[in-house]
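K.L.:
Can you look at this prediction? I've put the sequence above it.
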Amino acid sequence: MTGQLKLVLAVLLVAQFMLAVDFSILNVALPAIGDGLGFSLTNLQWIATSFALCAAGFTLFFGRIADLVGRKRIFLGSLGLLGVASLVGGLATSPALLIVARVAQGLATAAATPAGLSLLTTSFPEGPLRQKALGLSGALMSAGFTTGAILGGVLTDLLSWRWAFFINVPVALAVLLIAPSVIQESRPTDRPKLDLPGALSVTLGLLGLVYGLTQAGEHGWTDPHAAAGLTVGVLLLVVFYFIERRVTQPLVPLRVLRRRSVVWGNVLGLLAFVTETSLVYLLTLYMQKTLGFSALLAGISFGVLGLGTVAGGLLASKAIAKTSTLTVLVAGGLIQTIFTAALFFLGTSTPSSMALLLPATFFGGVGNMLVIVGFMVTATSGLPDKEQGLATGLATMSQQVGITMGIPIMSAIVTAATMGAATAAAVLDGVTTAIAVNAALVALGVLIAAVFLRTKRQHQHS
């Protein structure tokens, strides 16, 4: 890896890390923001939901726009928007202004993440170098999510929730100053037209799904808003499929979706992000409600998980080079399943529970990261440079939707299991039920990888 490539990698990784931190930094700070700006309890969730809706809904659309306009241009523009939105959020004096800032942050994330990933995959040739770059990117994505949970608690407790916004401003500025001279512009030679009906239907369909899921997490699956959001979301995604079949230059060419590596790679990515991010939520609930930890202490406990994800990210590219992507996907999934299942035995005694929780989250984090890097390599390999924006757009969409879906699904399971009771024992009951479901989802991913990605390799060899 040349000095220039190392510089490109450093700039892109810092940006990806910041985008990942944004996903979780406000989770711990929500009650403080609610008190500070006078949010009602029912509207508090919109601080997280407005961001998630935009970050997940617009990813594919912006991934394609970056292919057309130029990935570097979109990347820099969206980081600029993120810096401004973060400044506005930190200075906000009313709930409305804060929500506007969160929407802008979400749109900036939806544009910057796939553009940054495409710049990464097109700067590094397919093979060991790209695997190493994707490994580091995945490790920092996951570490960023965990760091966000810790940072949110520390900044809110020691300074003010406003610093959870302000922290982005100097990072965005630094990247904007260095990136223009380091990163080459990257766009396909023949520029396809933008498929507007496809872009609208997939964006609105994803918005419907994410909205439905967040409402279900908040009010249960029978909530009319949840049902309406999910129904409209699914219908619009079906419409999207039929549009893509007829358009001459589709947003997502169906031949790309017929590639097993793309389809099953993204399914595994979705499961990896659904399970690990929602596990952080479940364990936060457990540590605060059952063990009586403060937000700060619960946040710091996830430092061990963060170390596990970084270790997994560093290990992944070496393991892929020595064995195969499939081996790493299956091994990582098995490790994550075993250590997630171990958390089913958490109890009400703090010393023995933490003696189980800390090593289990560390090794679970290693396993999860092996799966995430395996998914990134699988979902973006074998496609030409001109389709890297689409490939990374799909991969980012799986990631954002996974992060968004995990918490509402697990929250709905906990609510159903506790029947609304909030005692320490009831919360423990709800959390362990959700952990069992979580482990089952990871095991499903192992099965999918072993069955669907192996047959592809056998066909190639035969």
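P.N.:
Perfect, thanks for sending it. The shown structure was predicted, so the numbers you read here are calculated from the model rather than taken from an experiment.
K.L.:
switch to C-alpha atoms for all contacts and neighbour counts from now on
P.N.:
Fine.
K.L.:
roughly how far is stretch 314-327 from the heart of the chain?
P.N.:
22 Å (CA atoms, centre = their mean, to the nearest Å).
K.L.:
What's the local residue count around the closest residue to Gly347 other than its chain neighbours?
P.N.:
Nearest non-adjacent residue to Gly347, counting by CA to CA, 6 or more residues apart in numbering: Ser353, 5.9 Å away. Neighbourhood size, Ser353 [other CA atoms under 10 Å]: 16.
K.L.:
Looks like Ser353 contacts Phe344 (just checking).
P.N.:
No: using CA atoms under 8 Å, Ser353 is not in contact with Phe344, being 10.6 Å away.
K.L.:
Could you pull up the residues touching Pro359?
P.N.:
Going by CA atoms under 8 Å, 6 or more residues apart in numbering, Pro359 touches Val304.
K.L.:
in which helix or strand would I find it?
P.N.:
Assigned by DSSP states H and E, Pro359 falls within helix 350-380.
K.L.:
here's the one I want to compare it with:
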Amino acid sequence: MTTDTGLTTATEPRATADPATAPAAVPDPSARLSVRARLVLFLLCAAQFAVALDFSILNIALPTLGHDLHLAQANLQWGMTAFALPSGGFLLLFGRIADQIGRRRVFVVGLALFTAASVLATLAWSPESFLAARALQGLGAAAIVPSGMALLTTTFHEGPQRDRAMGVMGSLMALGFTFGMVLGGVLTQTLTWRSTMGLNVVMGALVLVGAPLLLTESRNERRVGFDVPGAIAVTGGLLALIYGLSTAAQSGFGKGTVIGALVAAALLLASFVVIESRTAEPLVSLRILRRPSVAFGNLGGLTTFAMMTAVIFLGTLYLQQVNGLSPMVTGLVFGVMGVVCAVSGNIAPRVVARIGSARTMVVGLLVQGLLTTLLLLVGRGSTGTWVFMLAGSAAAFFHLWAIVSYGVTATSGLPDEEQGVATGLVTTTQQIGMTVGIPLLSAVASARSDALRSAGHSLATATLGGVRLGLGADAALVVLLALTVAVGLRPRKHPTA
């Protein structure tokens, strides 16, 4: 149904065929967006950009912040973990709540909480007040991300319009993460770490003004029961998983609390699957998860987010600890990657339209992995910095193809009443991916670095050896999982409903 606003909404259930495995139709004039449609897309993208920015902007600012607030070096990780825990743990829950009570309502409430928490973070007077503010920011983000994505997928009809909207969204989210590194360095060095949190206040307030004016309410027409046991199991499982992995990044996987958290996560998530298979109104229908487009689309998204986030983390170690670059210069190196992501985000929807979202994702992942292998050539000195910037930017270009296409793939062929759950899965995949890659590959890098230090090598040489091994493992995992996704998304004569 097309309205006079230029937005397209889909009110009928989609066909059961899996459109992600075949090329999309050639874009037609209907893919062009009206002025109001562009404003709606800008508003939704601005909110997602702010969340992605907030996830990474503190990376470089944490040492300065810790000094000012007397936060111990060993506890600096909680500046990131306090945000990641609720933002990843509550995504699926808030996605279902948005489906039931209204996506715009949840979006606005989440945005208000995120903005208010950013004010508290800006004015933080102690470690406890800052970490509480970060947790509230994460809770607001958990409401913003799935409701905003559901508003996008129910507003823009499946096909050229949605492909284009997802392309813009994907590029801005990647820009938010990479530019967070840039802005974190620049703002911390020129102003103070508080300015990194103050930026979120400004962005959140601007979106809050526009949301009631531009967004229309969207919810499921049919009310269903709320799966309380399933909600408790999946939320607890995700919280335990993210806590365990985040803590492992600092203290290793052998610590008792880490092992306990990961075991609890496995048990809770396994119980979630059992609950969902038996309840009449599941939080996440296993029928959705059995769709190849949903299952392997999300696997592709998890892979590209986890591995590129790890590249950025390892690259930060390399640039600062091996080559001695300042936080500002390090941020500018990642800024080049951000610009490349923006360019790729404009190209990716055209590639999706020509060869299909599944093929675009597989190509993006494979080339991302192959280009990551070039980072093994990095060494000490300016030449190594140039190698990292150029090869890393090239990998980031195809990383955006995977980001845009995984969102399209994992939400295609589903009716509007399931879009909230599907987009909740997509955004949960994103958040877990951004959390999982760093501890896994930093553990690999740290083990190698420690071995080299024990053998008598300098700190810079040992760090370089660890970074190279971590990057090699990163590249191998991306290629292996890309091939897995390719097999899982191969065209079928009788798609799973």
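P.N.:
Cool, got the structure. From a predicted model like this one, the values you see are computed outputs, not experimental measurements.
K.L.:
next helix or strand past the helix holding Pro359 of the first structure?
P.N.:
Counting by DSSP H and E, the element after helix 350-380 of the first structure in chain order, helix or strand, is helix 388-418.
K.L.:
Map the residue nearest to Gly347 of the first structure onto the second structure.
P.N.:
Residue correspondence to the second structure (TM-score structural alignment): Ser353 of the first structure is matched to Gly384.
K.L.:
do Thr113 of the first structure as well
P.N.:
The alignment partner of Thr113 of the first structure in the second structure, by TM-score structural alignment, is Val145.
K.L.:
Next up, identify which helix or strand Asp35 of the first structure is on.
P.N.:
Under the assignment here (DSSP H and E), Asp35 of the first structure is part of helix 30-37.
K.L.:
what do you get for Val280 of the first structure?
P.N.:
helix 260-285.
K.L.:
so what secondary structure elements neighbour that helix?
P.N.:
helix 350-380, helix 388-418, helix 424-448 (3 or more CA pairs under 8 Å, 6 or more residues apart in numbering; DSSP states H and E).
K.L.:
In the second structure, which residues correspond to it?
P.N.:
Using TM-score structural alignment, the residues of the second structure aligned to helix 260-285 of the first structure are 292-317.
K.L.:
so what's the residue nearest to the spatial centre of the second structure up against?
P.N.:
Centroid-nearest residue in the second structure, with CA atoms, centre = their mean: Gln430, separated by 3.2 Å. Going by CA under 8 Å, 6+ apart, Gln430 of the second structure touches 301-302, 305.
K.L.:
Now do the same for it: its match in the first structure.
P.N.:
Structural alignment places Gln430 of the second structure opposite Gln399 in the first structure (criterion: TM-score structural alignment).
K.L.:
what's the average distance of the helix holding Val280 of the first structure to the second structure?
P.N.:
Compared with the second structure after fitting, helix 260-285 of the first structure has a mean deviation of 0.6 Å; criterion: mean CA distance after the TM-score superposition for the first structure.
K.L.:
what do you get for stretch 225-236 of the first structure?
P.N.:
Mean deviation of stretch 225-236 of the first structure relative to the second structure after superposition (mean CA distance after the TM-score superposition for the first structure): 0.5 Å.
K.L.:
okay, that stretch sits on what stretch of the second structure?
P.N.:
Mapped onto the second structure using TM-score structural alignment, stretch 225-236 of the first structure spans residues 257-268.
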